[in-house]
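Undergrad: only geometry, no sequence info:
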């Protein structure tokens, strides 16, 4: 009975690299600052 037992190991697929939340928030903050700066320049003209 034990001879018929087989064990298969499951392999997880490679997951892509996920950026850290802090880096995503930093990029978002830079974008917001840039958009605010452009809007301010446009309003001052």
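TA: On my side now, so go ahead. None of the values given here were measured: they were computed from a predicted structure.
Undergrad: can we go C-alpha only for contacts and neighbour counts from here?
TA: Will do.
Undergrad: mind listing the helices for the chain?
TA: Secondary structure of the chain, counting by DSSP state H: helices at 21-44.
Undergrad: Second structure for comparison follows:
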């Protein structure tokens, strides 16, 4: 999994992109599930 902050930091094509947009104020159980599912895709 790569974390890209801002579109200016994308240097080329990203194979099979999954995007999570939001302000994550800590990684609680709900966020952990979201990140795990995104990484599985």
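TA: Noted; the coordinates are in hand. What you see is a predicted model; the values in this text were computed from it and never measured.
Undergrad: Superposed, what's their TM-score?
TA: Overlay of the two chains. TM-score (TM-score structural alignment, normalised by the length of structure 2): 0.34; 15 aligned residues with a CA RMSD of 1.5 Å.
Undergrad: What about residue 40 of structure 2, how many residues nearby?
TA: 8 (other CA atoms under 10 Å).
Undergrad: How about residue 29 of structure 1?
TA: 12.
Undergrad: And residue 42 of structure 1, by the same measure?
TA: By other CA under 10 Å, 9 other residues sit near residue 42 of structure 1.
Undergrad: quick one: it from residue 27 of structure 1, how far?
TA: Using CA to CA, to the nearest Å, we find residue 42 of structure 1 at a distance of 23 Å from residue 27 of structure 1.
Undergrad: again, but for residue 39 of structure 1
TA: Counting by CA to CA, the gap from residue 39 of structure 1 to residue 27 of structure 1 is 18 Å.
Undergrad: check which helix or strand covers residue 31 of structure 2.
TA: Per DSSP states H and E: residue 31 of structure 2 is located in helix 29-40.
Undergrad: Buried ones in that helix, by neighbour count?
TA: residue 35 (16 or more other CA atoms under 10 Å).
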